[in-house]
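Chemist: Quick one: sequence and predicted model below, then my questions.
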Amino acid sequence: MNAEPATPSPAEDDSPAAPTRDAAASAATSAADRSNPADRLVTTEHSIDLPGGPLRYRAVTGTVVLREEPEGGEYGRASAYAEMFSVSYLARPADGADGTAADTASRPVVFAFNGGPGASTVWLHLGVLGPRRVVAGDAGSPVGPPWGLVDNPETLLRDADLVMVDAMTTGYSRPVPGAKHDRHHGFAADRDLIASFVVDWLTRHDRWSSPVHLAGESYGTTRAAAVAARLLERYWVAVAGIALISPVLDFGTLEFTAGNDRPFVHYLPTYAAIAHAHGKHEGRLLQDVVDEAEAFAEQEYPALLAAGLRLGPEQVAEAAARIGALIGVDPDWVERADLRVEHMAFLAELLRDQGLVTGRIDGRFTAPAGDRNAAQMETDPSIDQLAPAYTGALNQYLATELGYRDDVVYEIMAGRVHPWSYQDFEGRSVEVATDLSRLLRRSPHTRVLVSHGYHDAATPFHASEHVLAHLQIPREVAEQRIRVEYYEAGHMMYCHEPSRLALSEHLADLVRGAVGAWSERSDGV
């Protein structure tokens, strides 16, 4: 990656009010500046070598101030309420191209965010989407310090401009001075904030003609579906595409609460896949194991759980033996669990005889157990082994290559967002399947890519399959505009090199509008 000297921000398609690089990159800002918030942006020029030639691009990094009209009957000028941090990557015209405004305006733009709630967008940013990516390693071979970055020839910037935005209190995003963080810590407020950011960005960059795409991971998929609906219903912005990476569209399908048997059913195929990764199905193909587990989860398992005490001892023992064989654990343990295997318990049990716990974000990862008798895993080895590389690389990248520094900590994972408000769903499951269904009915050109990791014990693929199969849309809409893909990795499947390459190509298909790829998808709803 070749980085050219930083340039002042007021240049061509950048924000007209952006300060110079020196102002934006200062290590600290004065109290006076903070009391009167202003955009703090820095622009740098870069290039990356691709097989077809160099890709030149501009990075615009920093915080912009969002403003809102006051509530009530009397109109007043809009006032500042949030400082949102993002990194925008804008492709430059190829040598010999005229680079007209019309050309730029027709180029797709992808707004990407992670989830949590409380996760910054470092994961998608440096894991798969951006022109630079972190070298973090994979299960069994995590990379140690010093952590660094390499060029990403598969970057989605080849096909679309990228905006990596951090939700409130994550990254460098903060409320304006004097305002409280928790105003934004909830489903509806977060949805509205991100939608406002998208509209603000389109206006600042003269990109209202660009096809708009959203890419979310984990809770970011919950956000993406809600934001897409909000953009259409509040601002009449119809997104061209939505990438749902490791999705959660209905929390009721995966939250283990009293009286709710759905998570036990939906997690079982994931348990089987993780058991396969650890040699519990020796000699069998992963797909065969998953197919058997899904068939059991869809046909026999619900009836067994529904029967409850009506099952006789022999029936219980038989069911426990079947489940134990599928998920690689002792049938007696399954029977003691009343045939209901909770995911944190499973991750502690699967490799207990080896003194290991298994990853939740990615079940291929393991670590030594602290208490080998513990009922649940102490910590998640997949996050423990990946997060330091992303943290170190991101902070170094912002300061040295993108020339941006701030006087607060970049929050990779912000526990301060909790408690997260779901007051809009009082008395019912948190879900955005309704939003997604409504959007697909109203917006005939919106297409959806759904990406699942087989070894993801945070957002199990079978739960997502169930929700997608019950969207309130015509069958032909599901067949023609929803594409479902699977990867032999976990929640952040891009840490697995073959999966990263496949996901990159699937995302490119989405923004290219490759209709043929949708009819040839690997699976459907």
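Modeler: That came through fine.

Chemist: Going by C-alpha atoms from here, please, whenever you check contacts or count neighbours.
Modeler: OK.

Chemist: His276: how many residues sit nearby?
Modeler: A count of nearby residues for His276, using other CA atoms under 10 Å, gives 24.

Chemist: One more: Leu311?
Modeler: If we define neighbours as other CA under 10 Å, then Leu311 has 14 of them.

Chemist: Could you measure from it over to Glu68?
Modeler: For Leu311, the distance to Glu68 (CA to CA, to the nearest Å) stands at 59 Å.

Chemist: try Leu50
Modeler: Where Glu68 is concerned, Leu50 sits at a distance of 42 Å (CA to CA).

Chemist: Same check on Ala102?
Modeler: Ala102 is 30 Å from Glu68, by CA to CA.

Chemist: repeat for Arg322
Modeler: For Arg322 relative to Glu68 (CA to CA), the value is 58 Å.

Chemist: Between these two, which is the more surrounded one?
Modeler: The neighbour count for Arg322 versus Glu68, taken as other CA under 10 Å, is higher for Arg322 (16 against 13).

Chemist: okay, pairing it with this:
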Amino acid sequence: MIRKSLLLAAATCFALGAAHAADTKGPTDKTGKKADPAATAAPDKGVLFAPEQADSEGSVTVGGKAIAYHAVAGTIVVHPKGWDDTAWREKSDSDLGDKKNAQAEASMFYTAYFAKGAPSADRPITFLYNGGPGSSTVWLHMGAFGPKRVVTADDSHTPAAPYALVNNANSLLDASDLVFIDAPGTGFSRIAGKDKEKAFFGIDADAYAFDQFIKAFLTKYGRWNSPKYLFGESYGTPRSAVLINELTTDDNIDFNGVVLLSQILDFSLFAGLQGANPGNVEGYVTQLPTMAATAWYHNKIPGGRPADLQAYLKDVEHFATTEYASALAQGSELDPAAKQQIAQKLASYTGLPVGYILKSDLRIDGPAFSKELQDDAGLTTGRLDTRFSGADMDPLSKDADYDPQSAALSSAYISAFNSYVRKDLHFGQDEVFKPSIDVFGPWDWSHATPGAPALKMVGTSVMPDLAQAMKYNPQLKVMSAGGYYDLATPYYQGWYEMHHLPIPAELQKNIEFHYYESGHMVYAHADSARKLHDDVASFIRRTDNISR
């Protein structure tokens, strides 16, 4: 999402959670030197944070059946890589650490829903998170799978408050217990201590924090023997790739499945950044089907739109990976007559003028497409969900200046959650909820491909991480899902990535694909939300290894 998508950032002040009292002198080790305060923290507590918990009860009706649940809104304290509890166990109860010189730690907020009357020890449990990086998980929580859902308009701006919060008939509680997690620094999660951004803001640091959270949660609630799932959306999908590899190969914890919604595992394919790497043409190929779907939706196809969207997109996908990819690969060697022919074909799929396409050298950029498609009407087309449109901010700009879908839905989600979390979950009365934070300055995009730790690269692909986890655990199942109208993480990019994973051919059968007539937030479209629930619930039931 744009909060979750790699573009929008909103920074507010940090509010530290409850902290331990401190020994102002600080503890010392056996040599008399001042000890590292972080090393004296208890495993479930920190020098700066202590875990919190608020319990509540509720009920949700899914498929006509009422499901009573116990909800916990709380925090778990996690430490950055390198911390362990050995030093803490050697300290006395009076050694509490020095807050003024404390090392970095995070208090990660979560909301867990446990179905009552179910054998919880072996009931499936799913860990869910949005992306950004720098986004909270308010979107999946209040729009997709939580027991309450905020009602929003389908493809237009939702009117201002009061917003309707209703029973979510698409909640996943019928198939799994649920844990919605806010990334460090977002939502009600907080980070503090020395070098806190370096400790938690980065591909590897972020995944490690989630790794520590999940293990602590499994211990706290006795769920080590439950069927386990990861569900990540947007940047949550590369997080899942790195995380599942850590859990599988480093921690020896096999998960039953991973769900990747609005997938992006190879950052070089990111729509909108192709101009920064002119030699890489694959991103233009993978985003073309979404542009065609968008032109279809807005009735911009010359000569009228075909009746069958899915069949139409199959034709576009074939053209994109054959004639179009070949033309782009030829670069300046492309024959002018062939270039004209490709431009005309692109115009027939995208609804853009041939002259515009030739001027762009056949390379149609995502933000430029959003600005150009409905330019004659003074409208900007959505990026997260291209079904949405909004008035141009600047009619003369080259690229879209904002995202109409984000503008249309954000207030409803954020307002509804701020009310719900305090009134129903009884958490955060005196705290600020941060839907998103600006992490792009300090974020460390470098990442080492598994097996090559010395080759840490920026803007890399995490496809090898997922591949390694699948090879290490050949029973791991993966579901890739997306919306046809998502121009932030195009649906065909997910298909393309999964078909280029470095895995044995027989492991491809462990991957399934589901696509919907919606955008980045698939669940923002009512029929797609229902189908998404049904597909994910089926995926869990087919892979949880529970005898029925």
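Modeler: Noted; the coordinates are in hand. For clarity, every value in this text was computed on a predicted model and none was experimentally measured.

Chemist: Alignment lookup: Gly74 of structure 2 to structure 1.
Modeler: Under the alignment by TM-score structural alignment, Gly74 of structure 2 pairs with Gly62 in structure 1.

Chemist: For that match, which non-adjacent residue is spatially closest?
Modeler: Leu41 (4.4 Å; CA to CA, 6 or more residues apart in numbering).

Chemist: ok, how many other residues are close to the one you found?
Modeler: 30.

Chemist: Map it onto structure 2.
Modeler: In structure 2, Leu41 of structure 1 lands on Gln53 (TM-score structural alignment).

Chemist: Which parts of the stretch 201-350 of structure 2 are strands?
Modeler: 228-233, 257-261 (DSSP state E, counting those that start in this stretch).

Chemist: Distance from the chain centre to the first one, please.
Modeler: Okay, so that is strand 228-233 of structure 2. 10 Å (CA atoms, centre = their mean, to the nearest Å).

Chemist: and what of the shortest one?
Modeler: Counting by CA atoms, centre = their mean, strand 257-261 of structure 2 is centred 10 Å from the centre of its parent chain.

Chemist: and what of stretch 384-404 of structure 1?
Modeler: When distances are taken as CA atoms, centre = their mean, stretch 384-404 of structure 1 is centred 18 Å away from the chain's centroid.

Chemist: what's in contact with it?
Modeler: 3, 6, 21, 24-26, 41-44, 59, 61-62, 122-123, 126, 134-137, 142-145, 147-149, 405, 410, 412 (CA atoms under 8 Å, 6 or more residues apart in numbering).

Chemist: what stretch of structure 2 does that stretch fall on?
Modeler: Counting by TM-score structural alignment, stretch 384-404 of structure 1 corresponds to residues 407-427.

Chemist: Counterpart of Pro145 of structure 1 over in structure 2?
Modeler: Using TM-score structural alignment, Pro145 of structure 1 pairs with Ala161 in structure 2.

Chemist: List the contacts of that match.
Modeler: Ala412.

Chemist: now it: how far from Lys81 of structure 2?
Modeler: Distance from Ala161 of structure 2 to Lys81 of structure 2, by CA to CA: 43 Å.

Chemist: nearest spatial neighbour of Arg481 of structure 1, skipping sequence neighbours?
Modeler: Of all residues not flanking Arg481 of structure 1 in the chain, Arg447 sits nearest, at 4.7 Å (CA to CA, 6+ apart).

Chemist: Give me the neighbour count for Pro302 of structure 1.
Modeler: Pro302 of structure 1: 15 neighbours (other CA under 10 Å).

Chemist: which residues sit in contact with the aligned partner of it in structure 2?
Modeler: The alignment partner of Pro302 of structure 1 in structure 2, by TM-score structural alignment, is Ala325. Residues in contact with Ala325 of structure 2 (CA under 8 Å, 6+ apart) are 281-282, 285.

Chemist: circling back: the match of stretch 384-404 of structure 1: which residues count as buried?
Modeler: 407-414, 416-418, 420-421, 425-427 (16 or more other CA atoms under 10 Å).

Chemist: Quick check: the aligned residue in structure 2 for Val329 of structure 1 vs Thr294 of structure 2, distance?
Modeler: Aligned counterpart of Val329 of structure 1 in structure 2: Leu352 (TM-score structural alignment). Distance from Leu352 of structure 2 to Thr294 of structure 2, counting by CA to CA: 11 Å.

Chemist: okay, those two: which has more neighbours?
Modeler: Thr294 (29 against 23).

Chemist: what's near enough to touch the more buried one?
Modeler: 350, 386-387, 485.

Chemist: hmm, 7 Å instead?
Modeler: 386-387, 485 (CA atoms under 7 Å, 6 or more residues apart in numbering).

Chemist: Likewise for Gly127 of structure 1?
Modeler: So Gly127 of structure 1 contacts 133-134, 494 (CA under 7 Å, 6+ apart).

Chemist: ok, so of these, who is nearest Asn373 of structure 1?
Modeler: Tyr494 (32.7 Å; CA to CA).

Chemist: nearest spatial neighbour of the equivalent of that closest one over in structure 2, skipping sequence neighbours?
Modeler: Correspondence of Tyr494 of structure 1 to structure 2, assessed by TM-score structural alignment: Tyr523. Spatial nearest neighbour of Tyr523 of structure 2, chain neighbours left out: Ala529 (4.0 Å); criterion: CA to CA, 6+ apart.

Chemist: distance from the helix or strand in which the one you found is found to structure 1 after superposition?
Modeler: Per DSSP states H and E, Ala529 of structure 2 falls inside helix 526-543. Helix 526-543 of structure 2, aligned to structure 1 and superposed, deviates on average by 1.1 Å (mean CA distance after the TM-score superposition for structure 1).

Chemist: What angle do strand 257-261 and that helix make with each other?
Modeler: 160 degrees (axes from the mean of the first three to the mean of the last three CA atoms, to 10 degrees).

Chemist: Identify all contacting residues around helix 526-543 of structure 2.
Modeler: 144, 170, 172, 175, 256, 516-518, 522-523.
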